[in-house]
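Enquirer: Give the three-dimensional model of this entry:
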Amino acid sequence: MTESTIHPTAIVAPGAQIGAGVKIGPFCMVGENAVLHDGVELISHVVVDGRTAIGADTRIFPFASVGHQPQDLKFHGEESRLEIGARCTIRESVTINPGTEGGGMLTKVGDDCLLMAGSHVAHDAIVGNNVVLANYVGIAGHAVVGDYVRFGGICAVHQKVRIGSHAFIGAHSMVDGDVIPYGMAVGNRARLAGLNLVGLRRASLDREAIHRLRAAYRMIFSSEGTLRERVDDAAVMFKDESLVQDVVAFIASAKDRPLTLPRADSDEE
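Expert: Next comes the predicted model:
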């Protein structure tokens, strides 16, 4: 097993669990309840505190603050947790906070995520695998972000918003409503601007399945009848299409925030 290396200027509290091959660089601080799994690297000036577990081979760059108490006035010291997955890259000045009693006691970031400089993941947020947060993206408390979501720079996501898997959020967007899986949302306040066709193709999804998803999108977001009626019709017409059923299930499970919709004059798909 590869030995861990800890720079002489770093401070690692007694009780911290340090895996094999961990590298802790100059002027880092690791709290007593932190767990750094095998191969984690803290490059320099990184602070990891609280009940925080960081997955194998994750790299954290200077001045990131990981696991400090949430920015929530209702927090009163409860023993909440933060989990960060394997092979993530967390760049300079990123902040990630643990959960709270009012939100499930857990903040979670999945595997293979890239959090660019200055981005923020707030208390009780759940971020999936292979997510990219560009510079200065802010994910508010209790938000849920699916797998393979991509954010352009300087986006803000309202608390309790859900963003479905494979969605794309354009730069400078303020997202205050749920965004369907495979959708593309842009603007302040963000509106649905069609499907994330570039992301769907990059994911090597079947071309015919994408065509059928586009047809279902046009049906669901047409102007005839109510949204519920259109969703029900799509569920029946495309009952064997997994991509469409992902969208149908996402819309049906909405509870905290409104759905992000296209502009009334939009013909995007």
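Enquirer: only C-alpha atoms for contact and neighbour calcs from this point on.
Expert: Fine.
Enquirer: can you tell me how far Glu241 sits from Gly128?
Expert: Distance, Glu241 to Gly128, by CA to CA, to the nearest Å: 23 Å.
Enquirer: ugh, typo on my part, it should be Gly199
Expert: In this view, Gly199 and Gly128 are 16 Å apart by CA to CA.
Enquirer: try Leu36
Expert: The spacing between Leu36 and Gly128, counted by CA to CA, is 20 Å.
Enquirer: Same check on Phe250?
Expert: Separation of Phe250 from Gly128 (CA to CA) stands at 15 Å.
Enquirer: again with Glu3
Expert: 31 Å.
Enquirer: For the two, work out which one has more neighbours and name it.
Expert: The neighbour comparison of Glu3 against Gly128 (other CA atoms under 10 Å) goes to Gly128, with 22 against 12.
Enquirer: Phe168 contacts Met184, correct?
Expert: Yes: the criterion here is CA atoms under 8 Å, and Phe168 meets it with Met184 at 4.7 Å.
Enquirer: so what sits against both of these two?
Expert: Common neighbours of Phe168 and Met184, using CA atoms under 8 Å, 6 or more residues apart in numbering, are Asn196.
Enquirer: Pull up the gap between the nearest residue to Ala53 once chain neighbours are set aside and Val46, please.
Expert: Excluding its sequence neighbours, the residue lying closest to Ala53 (CA to CA, 6 or more residues apart in numbering) is Val35, at 4.5 Å. Per CA to CA, Val35 is found 14 Å from Val46.
Enquirer: Who has more neighbours out of these two?
Expert: Between Val35 and Val46, counted using other CA under 10 Å, the more crowded position is Val46 (26 against 23).
Enquirer: need the helices for the stretch 51-200 of the chain, in chain order.
Expert: Secondary structure of the stretch 51-200 of the chain by DSSP state H, counting those that start in this stretch: the helices cover 197-202.
Enquirer: Which residues are in contact with the residue nearest to Ala53?
Expert: Val35 makes contact with Ala16, Gln17, Ile18, Gly19, Arg51, Thr52, Ala53, Ile54, according to CA under 8 Å, 6+ apart.
Enquirer: Pick out the most distant pair among the residues you listed.
Expert: Gly19 and Arg51 (15.8 Å; CA to CA).
Enquirer: ok, Leu200 - how many residues close by?
Expert: 17.
Enquirer: Now do the contacts for it.
Expert: Listed by CA under 8 Å, 6+ apart, the contact set of Leu200 reads His166, Tyr182, Ile210.
Enquirer: Now do the same contact list for the residue positioned nearest the centre of the chain.
Expert: Closest to where the C-alpha atoms of the chain average out (CA atoms, centre = their mean) is Val127, at 3.1 Å. Taking CA under 8 Å, 6+ apart, we find Val127 in contact with Lys108, Val109, Gly110, Val144, Val145, Gly146, Asp147.
Enquirer: Second chain to compare with the first, below:
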Amino acid sequence: MAKIHATAIVAAGAELAEDAEVGPYCIVGENVRIGARTRLLKHVVVEGHTEIGEDCEIHAFACLGGPPQHLAYKGEPTQLVVGSRNIIREYATMHIGTPGGRGITTVGSDGLFMGQSHVAHDCIVDDNVVLAHAATLGGHVHVNKFVFVGGLAAIHQFSRVGPHSYIGGLAAVTKDVIPYGSVWGNHAHLEGLNLVGLKRRGFSREVINDLRAAYRLLFADEGTLQERIDDVARVFAGSEQVMEIIDFIRADANRPLCLPHVDD
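Expert: Just a heads-up that it's a prediction; the model follows:
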């Protein structure tokens, strides 16, 4: 049997792994599934059709699986699915999807979601993502792997944030962020590449040099953006990382692209 504190309320239909833990004053709903060794420390609420993977650690007053903050939602049984080995800190919130969206909010594994961070309805959050304190994702946002979102930053609904990118603290992100990019400001603009993150994750000097050269060409003053995209695709066709940026830009998108700041 799972370890359940005497003050916790666990609905009859909930499915808990044998070695899961539910701490004092937690509430677990009837449509919740909790994986092995996941710990709800205290005062945690998990409701809705929510699945949490293995080895997660969820801190006080976090609320997972609540209804989306969307006026069109009328109680439909949409979902929240959270992966394994996540740390979810105090007052963090993650909401289920909407019928008009994906119908599911998906959070990957090995993430850190600091206090008061928010994952809204229909988001896709990939593995190894960090949301710093009070970072906020609007609905339908896709945050790719190894993204760091700084404290109090907010990302506009339907935006895409490419892998290995960095969102500075207090940034208001209203446009798509390229893979490996670093953005700052209100409204956020592209400042360059996330070089610190690339070095920390062991990208080779050759790969980083290719990315820097491609960045300079892609956002140069000469020619149109489409011409520069084609030039970069031709020159760096053999670079997996550069082509990841090109494919990201060429893909269908709901939001415009976050670009470098242009001085007046």
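Enquirer: that older thread, which position in the second structure pairs with the residue nearest to the centre of the first structure?
Expert: Using TM-score structural alignment, the partner of Val127 of the first structure in the second structure is Val125.
Enquirer: contacting residues around the longest helix along the second structure?
Expert: When the second structure is parsed with DSSP state H, its longest helix is helix 205-218. Here helix 205-218 of the second structure makes contact (CA under 8 Å, 6+ apart) with Gly192, Leu193, Leu195, Leu198, Leu225, Arg228, Ile229, Val232, Phe236, Ser239, Gln241, Val242.
Enquirer: Just the buried ones from those?
Expert: Gly192, Leu193, Leu195, Leu198, Arg228, Ile229, Val232, Phe236, Gln241, Val242 (16 or more other CA atoms under 10 Å).
Enquirer: residue in the first structure matching the fourth one?
Expert: Right, the one you point to is Leu198 of the second structure. Per TM-score structural alignment, Leu198 of the second structure is aligned with Leu200.
Enquirer: For the counterpart of Cys258 of the second structure in the first structure, give me its contacts.
Expert: Counting by TM-score structural alignment, Cys258 of the second structure lines up with Thr260 in the first structure. Residues near Thr260 of the first structure by CA under 8 Å, 6+ apart: Asp176, Gly177, Asp178, Val179, Ile180, Ala185, Ala190, Arg191, Leu192.
Enquirer: Just give the number of residues close to the last one.
Expert: If I follow you right, that is Leu192 of the first structure. Using other CA under 10 Å, Leu192 of the first structure has 24 neighbouring residues.
Enquirer: Just tell me the aligned range of stretch 80-90 of the second structure in the first structure.
Expert: The aligned range for stretch 80-90 of the second structure is 82-92, by TM-score structural alignment.
Enquirer: how far does that stretch sit from the chain's center?
Expert: Distance, stretch centre to chain centre, for stretch 82-92 of the first structure: 11 Å (CA atoms, centre = their mean, to the nearest Å).
Enquirer: same check, this time on stretch 219-238 of the first structure
Expert: Using CA atoms, centre = their mean, the offset of stretch 219-238 of the first structure from its chain centre is 28 Å.
Enquirer: what's the answer for stretch 11-23 of the second structure, then?
Expert: 26 Å.
Enquirer: Give the aligned range of it in the first structure.
Expert: On the first structure, the counterpart of stretch 11-23 of the second structure by TM-score structural alignment is residues 13-25.
Enquirer: rewinding a little: filter the contacts of Val127 of the first structure down to the ones in strands?
Expert: Lys108, Val109, Val144, Val145 (DSSP state E).
Enquirer: Can you get me a residue count around the last one?
Expert: What it means is Val145 of the first structure. 27.
Enquirer: what lines up against it once you look at the second structure?
Expert: Val145 of the first structure maps onto Val143 in the second structure, by TM-score structural alignment.
Enquirer: Can you name the residues that contact that match?
Expert: Val143 of the second structure makes contact with Cys123, Ile124, Val125, Asp126, Val129, Arg160, Val161, Gly162, Pro163, according to CA under 8 Å, 6+ apart.
Enquirer: The fourth one and Asp110 touch, don't they?
Expert: Right, the one you point to is Asp126 of the second structure. No: using CA under 8 Å, Asp126 of the second structure makes no contact with Asp110, being 9.2 Å away.
Enquirer: Buried by neighbour count: which residues of stretch 127-146 of the first structure qualify?
Expert: Buried, per 16+ other CA under 10 Å, within stretch 127-146 of the first structure: 127-146.
Enquirer: Just the endpoints, please. Distance across it?
Expert: End-to-end distance (CA to CA), stretch 127-146 of the first structure: 6 Å.
Enquirer: Next: stretch 62-73 of the second structure.
Expert: End-to-end for stretch 62-73 of the second structure, by CA to CA: 22 Å.
Enquirer: what's the neighbour count on the residue mapped onto Val45 of the second structure from the first structure?
Expert: Here Val45 of the second structure is matched to Val47 in the first structure, going by TM-score structural alignment. By the measure other CA under 10 Å, the count of residues near Val47 of the first structure is 22.
Enquirer: In contact with Val47 of the first structure, which residues?
Expert: Contact analysis of Val47 of the first structure by CA under 8 Å, 6+ apart lists Cys28, Met29, Val30, Phe63, Ala64, Ser65, Val66.
Enquirer: Distance of it relative to Ala167 of the first structure?
Expert: Val47 of the first structure sits 31 Å away from Ala167 of the first structure, going by CA to CA.
Enquirer: can you check Gly104 of the first structure too?
Expert: From Gly104 of the first structure across to Ala167 of the first structure, the span is 25 Å (CA to CA).
Enquirer: And Ala203 of the first structure, by the same measure?
Expert: 12 Å.
Enquirer: So those two - more neighbours on which side?
Expert: Between Ala203 of the first structure and Ala167, counting by other CA under 10 Å, Ala167 is the more crowded of the two (27 against 11).
Enquirer: Tell me if I'm right that the more buried one and Val132 touch.
Expert: No: in terms of CA under 8 Å, Ala167 of the first structure does not count as a neighbour of Val132; the distance is 11.0 Å.
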